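Participant: Give me the fold of what follows.
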Amino acid sequence: MQPTRRHFLSLVAFSTAFAATPLQAQARLNVVATTGMIGDAARQVGGDLVEVKSLMGAGVDPHSYRQTRSDIAAMTRADLVLWHGLYLEAQMEEFLLKLAKRGNVTAVGEAIPKDLLIGHADYEGRYDPHIWMVPDLWVHVVRAVQKVLTDTAPEYAATFEANATAHLSSMARLSNYAREKLASVPERARVLLTAHDAFGYFGRAYGFDVVGIQGISTESEAGLNRIRTLVDLLVARDIRAVFVESSVSDRNVRALAEGAAAQGHEVQIGGELFSDAMGQPGTYEGTYIGMIDHNISTIAKALGGNVPPRGMDGKLNAGT
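Facilitator: Here you go, the predicted structure:
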């Protein structure tokens, strides 16, 4: 059936109105981020001007993640690809470096000044990639995201600057909360034992001894001798809480607790921490602020610190 003239004019009017619609509704920048933490930074800075897809969701381990066909399609179509670098996405690095030769691809984690980085215990010449654990370090990544968004769409520089400033203000509050609440943990209890060595920057920033069952990369394996050594450490230092991670199997942590119990030393699971991935989308813990608030509050509470029951702003899930 042929459209009527009235119908045709209506379509023209609609098309004209759509063409005049600002970027927020019509042509938002298509951004692909490898991790949820980077995706959150892009959403916070880009606001309504960006459409962000994060490749790695809740509970996904970036150290072993390999790009899928749909990931490749999304990245090749994107206006901008943001990845972490510092050998976090070890299995994707070769592909991302090739893609960067012909696309708008940036490793935002490598904006961190080298003198602030910790050497990688497993790979010579590499650095510990877990910089998001400390808000004062993650500031550099947020600014790097702001820069690349501004370079991509300079006409919206003022909006990106305002959004970044607002987000960095929230991060400054989070940083202050971290220092205050973690300082309330008794000094002798400031030992953080987790599934893998993701908290090195955390330990350096807040004065905690950090012990990972596995190395910085989850690709490393923990043998029986390592488990026995750590059980002895738990007993010798009277460590009463250990932590599991959302993106790493809890098998080794529970084996530690059982080994300590066999020596008459009771160790509780202090809670689940978000190490390499944020919480579920749509939750407070599914944001960078919520992820770090959860970790700070969970660690401080389990190790005898003084924290509010629902975190910095009362948004944490019950039971934290």
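Participant: Could you use CA atoms for every contact and neighbour count after this?
Facilitator: Will do.
Participant: The nearest residue to H130 once chain neighbours are set aside: how many residues sit nearby?
Facilitator: Of all residues not flanking H130 in the chain, A198 sits nearest, at 5.9 Å (Cα to Cα, 6 or more residues apart in numbering). When counting by other Cα atoms under 10 Å, one arrives at 27 neighbours for A198.
Participant: tell me the contacts of A198?
Facilitator: H130, G212, I216, S275, D276 (Cα atoms under 8 Å, 6 or more residues apart in numbering).
Participant: a strand runs through the last one, doesn't it?
Facilitator: No. The secondary structure assignment for D276 gives coil rather than a strand, going by DSSP: H, G, I helix; E, B strand; the rest coil.
Participant: G212 versus that one, what's the distance?
Facilitator: 14 Å (Cα to Cα, to the nearest Å).
Participant: who has more neighbours, those two?
Facilitator: D276 (25 against 19).
Participant: Could you also give me the structure for this second sequence? I'd like to compare it with the first:
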Amino acid sequence: MAACAASFPFGAAAQERLNVVATTGMIADVARVVGGDVVEVSALMGPGVDPHAYRQTRSDIVALSRADLILWNGLYLEAQLEQLLLDLAERQPVVAVGEGVPVEMRLANEDYADRFDPHVWMDPARWSYVVETVAAALTEASPDHAGEFDRNADAYLEQLAALGEYSEDVLGSVPEASRVLISAHDAFSYFGEAYGFDVVGIQGISTESEAGLQRIAELVDMIVAREVGAVFVETSVSDRNIRALIEGAAAQGHEVVIGGELFSDAMGEPGTYEGTWLGMIDHNVTTIARALGGSAPDAGFAGHLGMN
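Facilitator: A predicted model of the protein is given here:
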């Protein structure tokens, strides 16, 4: 898979607005911020949608075929869409923005040999490469607006860096013994590596993997042994397995609570702060820090959490 389609006769530069279709909300958000008024962006997958299992609809195919530029994560996130997107790349611009992250900064995918963990948006440092990749794709599509894209990208990258500093600060306040993040599936490995947390997903990297009774039992024993006080549900994954952990720990006399709901493979509702990438990560970082014994302001990094 190529991270960026090689060279296409982009005709969109002469149009009033560039028609960009992104697979996930996180990618669409970057395209809107960097593209500004030059672009019209739509996302195939909205809040609560699991990209690992998502299959295209007829309307998706129409939207994709009419796009001036298609942006997808790649790294096998959109597993069910991959062949369609590769086919479309033969005749129109298609960019796998997650593959803009250098190979040496990617983590192995434990579910699939010779592939990488696709959840690169969980670390602001890695996501900055995606911002740069999106800016480059927009510039190739509409070179007359290259200066605007560069300015927007630079301003956005400053926000990413500031959010990264905030994250290091508040997550660093969590006691070392409490730095254990347990969630429904293994979407937080980049987060864990960036901030020094042990990350445990009940399911694997893909939500298509199943968690058996033995896996649940092993995790219950680990929760009890390490005295984990909080586990987390995800907006795009069933909470069934998380609740099984809580019940299993209670049967062994250990109380563990739900520390909050995290955004993993999808953002919050459109029009809300949590419906942006910045808000999504701010929510996650602030929620995790507070639930695991750290110090973080109620309203988060930008003062916007809970203000919707």
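Participant: and of the contacts of A198 of structure 1, the nearest to R228 of structure 1?
Facilitator: Each of the contacts of A198 of structure 1 was checked against R228 of structure 1 using Cα to Cα; the closest is G212, at 13.5 Å.
Participant: Tell me which residue of structure 2 lines up with the closest one.
Facilitator: In structure 2, G212 of structure 1 lines up with G201, judged by TM-score structural alignment.
Participant: Its match sits in which helix or strand?
Facilitator: strand 198-203 (DSSP states H and E).
Participant: That strand against structure 1, how far on average?
Facilitator: Once fitted to structure 1, strand 198-203 of structure 2 is off its aligned match by 0.3 Å on average (mean Cα distance after the TM-score superposition for structure 1).
Participant: which secondary structure elements does that strand contact?
Facilitator: strand 180-185, helix 189-195, helix 213-226 (3 or more Cα pairs under 8 Å, 6 or more residues apart in numbering; DSSP states H and E).
Participant: I'd like the ones you listed as JSON lines, with mean neighbour count and distance to N152 of structure 2 appended.
Facilitator: Formatted as JSON lines, these follow (neighbours: other Cα atoms under 10 Å; distance: least, Cα to Cα, whole Å):
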{"stretch": "strand 180-185", "mean neighbour count": "24", "distance to N152 of structure 2": "33"}
{"stretch": "helix 189-195", "mean neighbour count": "19", "distance to N152 of structure 2": "25"}
{"stretch": "helix 213-226", "mean neighbour count": "15", "distance to N152 of structure 2": "44"}
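Participant: Export those as JSON lines, with columns for distance to S173 of structure 2.
Facilitator: Conversion of these to JSON lines gives the following (distance: least, Cα to Cα, whole Å):
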{"stretch": "strand 180-185", "distance to S173 of structure 2": "13"}
{"stretch": "helix 189-195", "distance to S173 of structure 2": "11"}
{"stretch": "helix 213-226", "distance to S173 of structure 2": "19"}
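Participant: do you know which of the ones you listed lies nearest P143 of structure 2?
Facilitator: P143 of structure 2 lies closest to helix 189-195 among these, at 33.1 Å (Cα to Cα).
Participant: mean deviation of the closest one from structure 1?
Facilitator: With mean Cα distance after the TM-score superposition for structure 1, helix 189-195 of structure 2 departs from structure 1 by a mean of 0.5 Å once superposed.
Participant: Chain neighbours aside, what residue packs nearest to the aligned residue in structure 1 for L181 of structure 2?
Facilitator: Matched to structure 1 by TM-score structural alignment, L181 of structure 2 sits across from L192. Closest residue in space to L192 of structure 1, ignoring its immediate chain neighbours: V210 at 4.8 Å, by Cα to Cα, 6+ apart.
Participant: Report the separation between the one you found and L168 of structure 1.
Facilitator: Here V210 of structure 1 is placed at a distance of 27 Å from L168 of structure 1 (Cα to Cα).
Participant: Same check on G200 of structure 1?
Facilitator: According to Cα to Cα, G200 of structure 1 and L168 of structure 1 sit 22 Å apart.
Participant: what about F199 of structure 1, how many neighbours?
Facilitator: 25.
Participant: For A28 of structure 2, which of the helices and strands packed on strand 198-203 of structure 2 is the nearest?
Facilitator: Taking those one by one with Cα to Cα, helix 189-195 is closest: 20.6 Å.
Participant: any chance you could map the helices in the stretch 201-320 of structure 1?
Facilitator: Here the stretch 201-320 of structure 1 has its helices, by DSSP state H, counting those that start in this stretch, at 224-236, 251-262, 288-302.
Participant: Can you point out the buried residues in the shortest one?
Facilitator: Put plainly, it is helix 251-262 of structure 1. N252, V253, R254, L256, A257, E258, G259, A260 (16 or more other Cα atoms under 10 Å).
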